[in-house]
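Enquirer: Got a predicted structure here, sequence first:
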Amino acid sequence: MSKLVAFGPRPAGSAELARAREYIIGELRSYGLKTWTDEFTAQTPIGPRRMANVVAELGGQSRDVIIIASHYDTKYYRKFRFVGANDGGSSTGAVLEIARVLAARHERPRFTYWFVFFDGEEAFCEGWTDCGTPENPDNTYGSRRFASRLEKEGELNRVLALVLLDLVGYKNLELARDTMSTRWLVDLIWQTAREMGYGNYFIEREEGIGGDDHVPFLQKGIEAVDIIQLSTYPYWHTPEDTLDKISPRSLKAVGDVVLASLPRIEQRLLNRRLR
């Protein structure tokens, strides 16, 4: 993720984000994954912006899909330099590493996996809801586009679950249970964390996040979980969200827990299918 941060601020539509995108695509292809982009133009409060979601596929025994996702853009600021080491950088790095580990096993998982990097998660206005409308918000441009496109193409019913990562690298990591997320996914992941000795990172406190890239999928009936540290991250959307706030131990804990949770998620989905 240090390479991502080195590109500098990476708001949607910027040359810096385009360079970050090429880096992400290059990494995914080096793992042997089929990779493509979903490009589109979004109307934003500062005018039209070209955006692109990045998708990589690990084919499974079933065409049914589990998505592991992050946003890879950073928030747009004019008044200071925002490099988003944790907010965008940490989760992007974590999803890349999860993709690398799963691809390196050289075995077909029970389900197909899509590793999705959403563009345009961040609002262009100062606050999350300062601009836009409930029907057309100034945020989650990429995830809304991706979920809508799946629905239009008749592919939405293939997606059984979404695991979203966002702000997962802070050295004082405390991941509360998002109240909007699907309960059984939260319970399963947090129980896995406790069993692995990571209960000090995945804490037993509920928190209302108030919206993220999992929401467009929840709204379309897809079960989803958001793994995020928001209210207790003191550098959120400040110029101090820099690499010195990030801990490799925190990133390892999140990666370990997600990887250990995936077979359990698969089994839960398979059991439901057999009922």
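Expert: That came in fine, so what should we check first?
Enquirer: only C-alpha atoms for contact and neighbour calcs from this point on.
Expert: OK.
Enquirer: residues in contact with the nearest residue to residue 140 once chain neighbours are set aside?
Expert: Distances taken as CA to CA, 6 or more residues apart in numbering place residue 121 nearest to residue 140, at 4.0 Å, with adjacent residues excluded. By CA atoms under 8 Å, 6 or more residues apart in numbering, the contact list for residue 121 reads 71, 73, 139, 140, 141, 142, 143, 212, 213.
Enquirer: Just flag the most distant two among those residues.
Expert: Farthest apart among the contacts of residue 121 by CA to CA are 73 and 212. That separation is 13.1 Å.
Enquirer: hmm, back to that, which members of the contacts of residue 121 occur in strands, if any?
Expert: When DSSP state E defines the strands, the subset of these inside them is residue 71.
Enquirer: Now tabulate the contacts of residue 121 in CSV and tack on neighbour count and distance to residue 220.
Expert: As requested, the contacts of residue 121 are arranged in CSV below (neighbours: other CA atoms under 10 Å; distance: CA to CA, whole Å):
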residue, neighbour count, distance to residue 220
71, 30, 19
73, 31, 24
139, 24, 17
140, 24, 15
141, 27, 15
142, 28, 15
143, 26, 12
212, 20, 14
213, 29, 13
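Enquirer: mind putting the contacts of residue 121 in a markdown table, distance to residue 267 included?
Expert: Below are those laid out as a markdown table (distance: CA to CA, whole Å):
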| residue | distance to residue 267 |
| --- | --- |
| 71 | 27 |
| 73 | 33 |
| 139 | 33 |
| 140 | 30 |
| 141 | 32 |
| 142 | 29 |
| 143 | 26 |
| 212 | 26 |
| 213 | 25 |
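Enquirer: and here's the other structure:
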Amino acid sequence: MPFLSNRLFFKRLPILVAIIAGAYGCNSNTSSEQTAEQAPAALVKSADFNADSALQFVQKQVDFGARVPNSAPHKACGDYLVATLKKYGWEATEQPFNATTYDGTKLNARNIIGSFNPKASKRILLAAHWDSRPFSDQDSLVKNKPVLAANDGASGVGVLLEVARVLSKEAQKPDIGVDIIFFDAEDWGSSDSGDNGIEYSGFCLGSKHWAANKHNPGYTAYFGVLLDMVGAKGATFFKEGYSMQMAGDVVRQVWTTASRLGYSNYFIDEAGGAITDDHVPVNKVARIPMIDIIHTNQHNLSKTFFDQWHTSHDTMENIDPKTLKAVGQTLIQVLYQEAQDQPL
């Protein structure tokens, strides 16, 4: 099928409901007839997600500069992420690895893992990539300049750092295990979608490494949620294609939660294109059903992602706390529902 971007955004196609999701043991195993007869689970009381705090976490990352692997800002930001997780009482694990990019560059990279309530048997995995793209290949003028990546990277990390802070401060902590992975070396891929001989077109190096070499060899999770580009003004999150194929029940749970919280203007109840992102190796190799919350312009095929994607203009002025709130509060609610075994 034809590619519309370097993240392999396929032509929009109707996606069959729950193609593979049942194989991963997600929540909904009832028939559609039975489900229709059941009253929806009540929204349990959850903690509040602070959008201003999340915005500060995004700003802090951008203040380091472009977090391109092998650079000083990259190392400094990684140290900050580890220290912040520890500050909030999370177990922090660093997973250093070496990777070779599609253009032959050798990277010294590290995935960063934080664990909340590490002894809990039921675990939810949350993830985002924390590196910046080394070149602004979609920019009309400065194509060789590294991307500051306020949205494409820092926004997802900022949301997850706020989730970490919120869970650590709650007097009544949810009785569930949560793991956060900040994947490295996600964004050093080829912009030429015709490079079919390169796995994932050279993207997703950190998630690919983790999926094959989990930080705990026996690690598993009930399901996972990946955040990518979740801070732009007026963001729209369609039901990404691979997520529907491999974890459809999780997609429906998250989108239903968002709708009941009043965020259906962000979480659009429509099928989206299939996008190669960090959730793909997690699904295919680690065998954990993970979905992708990712901003796409589904009805504007000339602009697959947000307007500043892979340009020098992916900066803080384009980040909206309202979007961070919609995503972060939805995640918090999903965690609290799962803690009380009342998924929607």
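Expert: Everything's here; your move. What you are looking at is a predicted structure, and each value in this text was computed from that prediction instead of being measured.
Enquirer: The contacts of residue 121 of the first structure in helices, which ones?
Expert: Within the contacts of residue 121 of the first structure, residues falling in helices by DSSP state H are 141, 142, 143.
Enquirer: Just name the closest of the residues you listed to residue 187 of the first structure, please.
Expert: residue 143 (24.0 Å).
Enquirer: Tell me which residue of the second structure matches up with that closest one.
Expert: Aligned counterpart of residue 143 of the first structure in the second structure: residue 207 (TM-score structural alignment).
Enquirer: What count of nearby residues applies to residue 21 of the first structure?
Expert: By other CA atoms under 10 Å, 22 other residues sit near residue 21 of the first structure.
Enquirer: next one: residue 312 of the second structure
Expert: Around residue 312 of the second structure there are 22 residues (other CA under 10 Å).
Enquirer: Please enumerate the strands of the stretch 1-150 of the first structure.
Expert: Using DSSP state E, counting those that start in this stretch, the strands of the stretch 1-150 of the first structure run over 34-44, 47-58, 65-71, 112-118.
Enquirer: could those go into JSON lines alongside distance to residue 231 of the first structure?
Expert: Below are those laid out as JSON lines (distance: least, CA to CA, whole Å):
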{"stretch": "strand 34-44", "distance to residue 231 of the first structure": "26"}
{"stretch": "strand 47-58", "distance to residue 231 of the first structure": "27"}
{"stretch": "strand 65-71", "distance to residue 231 of the first structure": "18"}
{"stretch": "strand 112-118", "distance to residue 231 of the first structure": "22"}
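Enquirer: distance of the residue nearest in space to the middle of the first structure from residue 198 of the first structure?
Expert: In the first structure, the centroid-proximal residue (CA atoms, centre = their mean) is residue 70; its distance is 1.8 Å. Separation of residue 70 of the first structure from residue 198 of the first structure (CA to CA, to the nearest Å) stands at 21 Å.
Enquirer: Please name the residues that touch the aligned partner of residue 240 of the second structure in the first structure.
Expert: Aligned by TM-score structural alignment, residue 240 of the second structure pairs with residue 178 of the first structure. By CA under 8 Å, 6+ apart, the contact list for residue 178 of the first structure reads 186, 206, 207, 208, 209, 225, 226, 227, 228.
Enquirer: Now with 6 Å, please.
Expert: Contact analysis of residue 178 of the first structure by CA atoms under 6 Å, 6 or more residues apart in numbering lists 206, 207, 208.
Enquirer: The match of residue 143 of the first structure and residue 263 of the second structure: what is the separation?
Expert: Residue 207 of the second structure is 29 Å from residue 263 of the second structure, by CA to CA.
Enquirer: For the second structure, which segments count as helices?
Expert: 32-37, 51-63, 72-87, 156-169, 205-212, 241-260, 279-284, 321-339.
Enquirer: Rebuild these as CSV, extending it with distance to residue 312 of the second structure.
Expert: Putting those into CSV (distance: least, CA to CA, whole Å) gives the following:
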stretch, distance to residue 312 of the second structure
helix 32-37, 47
helix 51-63, 12
helix 72-87, 17
helix 156-169, 19
helix 205-212, 23
helix 241-260, 28
helix 279-284, 26
helix 321-339, 21
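Enquirer: Out of those helices, which is closest to residue 232 of the second structure?
Expert: helix 321-339 (6.6 Å).
Enquirer: With the first structure overlaid, how far apart is the closest one on average?
Expert: On superposition with the first structure, the mean distance recorded for helix 321-339 of the second structure (mean CA distance after the TM-score superposition for the first structure) is 1.4 Å.
Enquirer: so what does that helix touch, helix or strand wise?
Expert: helix 51-63 (3 or more CA pairs under 6 Å, 6 or more residues apart in numbering; DSSP states H and E).
Enquirer: in the helix it packs on, what counts as buried?
Expert: 51, 53, 54, 55, 57, 58, 59, 60, 61, 62 (16 or more other CA atoms under 10 Å).
Enquirer: cool, and stretch 63-78 of the second structure?
Expert: Buried-residue list, stretch 63-78 of the second structure, by 16+ other CA under 10 Å: 64, 65, 66, 67, 68, 69, 73, 74, 75, 77, 78.
Enquirer: got a list of what the second one touches?
Expert: Under the criterion of CA under 6 Å, 6+ apart, the contact list for residue 65 of the second structure reads residue 73.
Enquirer: What lines up with it in the first structure?
Expert: In the first structure, residue 65 of the second structure lands on residue 8 (TM-score structural alignment).
Enquirer: Great, nothing more from me.
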